[in-house]
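Engineer: sequence first, predicted coordinates after that:
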Amino acid sequence: MDLLRAPWVLATIVVSAVWYWRGSQRPSLRAVGTGSRRRVAPWRGLCFAAGLAAVLVALDSPVERLADDWVWAHMLQHVLLMMIAAPLLVLGAPWMPFWRPLPLGLRRRIARALVKSPFFSWLRYVASLVVTPVGAWLLFDVNLAVWHVPALYDLTLRNTGVHYAEHISFVLLGLLFWSQVLDSPSFHPRLSAFGRVIYTAAGSTASWLLAIVLTIATTPLYPAQSAGHKGGLSPLGDQQLAAGVMLGPGSIPYAIVVFYWLYVWLGADDPDGGLRRRVAPRRSALGTGAR
């Protein structure tokens, strides 16, 4: 069974879902996105569940089996992890639900160590560099580009550990990237609505350039994977279909976010808001909740 091909993936998803549910049910937790003293807003829970489902489809379904032989399926995995699962998980606002179930004493010790301990000064310094719009964007795009260098791409096919590292980096840096444009309490982006438009459009640069390279290439870029073809598409046809996956499904999340924040920036739903209004006064599904 494909669902048993990578049991650790299914186990991780189940544990994450249970932990999120437990943390979101605590009566003291203010509703994320509503401002009332309720549990986590239901729509955020649905987003988190959908994000976990996208991870499951990418890593523990027939897609994972097909990705061993086909570039287009491998590319579909990357789209599911970076452009589907990551933004959905961010919208699910899992930070507080994951934090709350820990014992209070442990939470205090962890927080004190992270904030004050000299041992973690390096971590605070790194965070100050990467947990920013520019840092997150660079890591997100460079990570995508580097993993598609032919030598490293072929290595992921031969080495399971490297392959897992690739997928983990896609999810983690995807969370970092999308948290800069999607409100995910208790973290809120510092960018204005128009800044989020520019940032999201810039974030799609690497995927578009990769798709162009795959489209115009006259020889297979990933010979190790081409050798596994058992019929059907030619290696070049496989690459071109992979480019289509990146340009088609891979562009949809970017487009949704760009057009949404462009709509907010133009003040289409608030004629008195002006063209330069910032995001903070307004709440939304892509912001912090329903208005």
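Structural biologist: The structure has been received and is ready for your questions. In this text the structure is predicted, and so the values were computed from the model without any measurement.

Engineer: rest of the way, CA atoms for contacts and neighbours
Structural biologist: Noted.

Engineer: tell me which element the residue positioned nearest the centre of the chain is part of?
Structural biologist: The centroid of the chain falls nearest to A86 when counting by Cα atoms, centre = their mean (2.1 Å). Secondary-structure assignment from DSSP states H and E places A86 in helix 86-91.

Engineer: hmm, the residue nearest to the centre of the chain is touching G51, no?
Structural biologist: Yes. Contact between A86 and G51 holds when scored by Cα atoms under 8 Å: they sit 6.7 Å apart.

Engineer: also this one, for the comparison:
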Amino acid sequence: MSPLTWHSLLITWNMPVAAGVLLGVAALAYAGGVAKATRWPVSRTIWFFAGLTVTTVATGGAVEVYSDVLFSMHMAQHLLLIMVAPAFLVFGRPAELLRVTARGGLRRALSGVANSRWAVLGTHPLTAFALYTAVVVGTHLTPFQQSALIHPWLHGLEEFAYLASGYLLLAAVLPHEPLRRPWPPLLRLLLLLPGMAVDTVVGISLMMTPAEPFPAYAAIPRTWGPAPLQDLHWGGAIMWVGGDALMAAVAIVVITDWVRTQATDLGPWLNAARRSAIGRGLDENADLDGEEALRAYNEMLAALARDNRR
């Protein structure tokens, strides 16, 4: 195996056939849905194909090739597949696109599946978190990773598990997909906290491991890069710091949406200010946008305070 350099990071490719076929089908299906949909936002299409691009790089580029040689590169691949790509895919809203473009029997079938007991249970936020935890812990703190290094088909299933578990968790946290009625923003933020704890515990556990737990990495002859144990500790640090940083970025998105939603709820207040202004003799059609609306609202509060004192 040639040393990992910026040049090899850019030119090395080895896309598995199964992954290439699935990514191609997903791209064609989404493009067909966009062609059928009415006024589908371009931004959603950009987000979805950005997610497919990240998935392609993670499963067919140098990240994939060197993940069999360096555990730290495997951890970079892990974060791309379980956090970055799923977030982009959720912003692309493929489930919403399928819902608005499905017709006839397909629409009825999708409705039946969406209302089934298994679908309701599988898309529940707690189920998504449990699946995320099981995937992260099960692939790093057990002998599973050793088996995935030996059997390529198992490594492919591992990558799919990362993408699927990340998508379900982020679809529950970011209420963009119509998988189920979203939790309130505060509960969705609280769901991210144990998710960060999972990344922290797994990352620190790997950093504190005194011996290489995956002999397949140590068995690969190479004269470059970190020693196997040091590489393991680097991977744990990437898991801890990188995973928590990505979770924090998702939390910022949730908070931003929450603040934006609260801002739209100011309508009743501004209407009350408008009625107060009208009561002072202003025209009902007067423009109270911006500073004038805020001034009218403050005057209304002051009038209410004077009434209370009287």
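Structural biologist: Here it is on my side, so go on. Quick caveat, the model's predicted, so the values are computed rather than measured.

Engineer: on average, how far is the helix holding A86 of structure 1 from the matching bit in structure 2?
Structural biologist: Taken over the aligned residues, the distance from helix 86-91 of structure 1 to structure 2 averages 1.0 Å (mean Cα distance after the TM-score superposition for structure 1).

Engineer: need the contact list for V258 of structure 1.
Structural biologist: Taking Cα atoms under 8 Å, 6 or more residues apart in numbering, we find V258 of structure 1 in contact with 196-198, 200-201.

Engineer: that one matches what in structure 2?
Structural biologist: For V258 of structure 1, the aligned position in structure 2 is A251, judged by TM-score structural alignment.

Engineer: distance of its match from T55 of structure 2?
Structural biologist: A251 of structure 2 sits 22 Å away from T55 of structure 2, going by Cα to Cα, to the nearest Å.

Engineer: ok, now A197 of structure 2?
Structural biologist: On the measure of Cα to Cα, A197 of structure 2 and T55 of structure 2 end up 25 Å apart.

Engineer: between the two, who's got more neighbours?
Structural biologist: More crowded of A197 of structure 2 and T55, by other Cα atoms under 10 Å: T55, with 24 against 15.

Engineer: who are the contact partners of that one?
Structural biologist: Going by Cα under 8 Å, 6+ apart, T55 of structure 2 touches 80-81, 85.

Engineer: can you put the residues you listed in CSV and add neighbour count?
Structural biologist: CSV is the format used below for the contacts of T55 of structure 2 (neighbours: other Cα atoms under 10 Å):
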residue, neighbour count
L80, 24
L81, 28
A85, 26
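
Engineer: out of those, which are shared with structure 1?
Structural biologist: Contacts from the contacts of T55 of structure 2 that recur in structure 1, judged by both residues aligned by TM-score structural alignment, their matches' Cα atoms under 8 Å, are 80-81, 85.

Engineer: show residues contacting stretch 183-202 of structure 2.
Structural biologist: Counting by Cα under 8 Å, 6+ apart, 125, 129, 133, 136-137, 140-141, 172-173, 236, 239-241, 243-244, 247, 251, 254-255, 258 sit against stretch 183-202 of structure 2.

Engineer: hmm, which of those residues are the buried ones?
Structural biologist: For those, a burial check counting by 16 or more other Cα atoms under 10 Å picks out 125, 129, 133, 136-137, 140, 172-173, 236, 239-240, 243-244, 247, 251, 254-255.

Engineer: and those residues, which of them are in strands?
Structural biologist: Assigned to strands by DSSP state E, none of these qualify.

Engineer: how about V69 of structure 2, nearest residue that isn't a chain neighbour?
Structural biologist: Once flanking residues are discounted, V69 of structure 2 sits nearest to Y217: 6.0 Å by Cα to Cα, 6 or more residues apart in numbering.

Engineer: tell me which helix or strand comes right after the helix holding A86 of structure 1.
Structural biologist: helix 95-99.

Engineer: give me the buried positions along that next one.
Structural biologist: 95-98.

Engineer: by contact count, what packs against that helix?
Structural biologist: helix 7-24 (3 or more Cα pairs under 8 Å, 6 or more residues apart in numbering; DSSP states H and E).

Engineer: what about the helices in the stretch 51-200 of structure 1?
Structural biologist: Using DSSP state H, counting those that start in this stretch, the helices of the stretch 51-200 of structure 1 run over residues 62-66, 71-79, 86-91, 95-99, 104-116, 121-130, 133-147, 150-158, 160-178, 193-203.

Engineer: can I get the ones you listed in a markdown table including distance to W21 of structure 1?
Structural biologist: Output for the helices of the stretch 51-200 of structure 1, formatted as a markdown table (distance: least, Cα to Cα, whole Å):
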| stretch | distance to W21 of structure 1 |
| --- | --- |
| helix 62-66 | 27 |
| helix 71-79 | 26 |
| helix 86-91 | 14 |
| helix 95-99 | 7 |
| helix 104-116 | 18 |
| helix 121-130 | 28 |
| helix 133-147 | 28 |
| helix 150-158 | 34 |
| helix 160-178 | 19 |
| helix 193-203 | 30 |
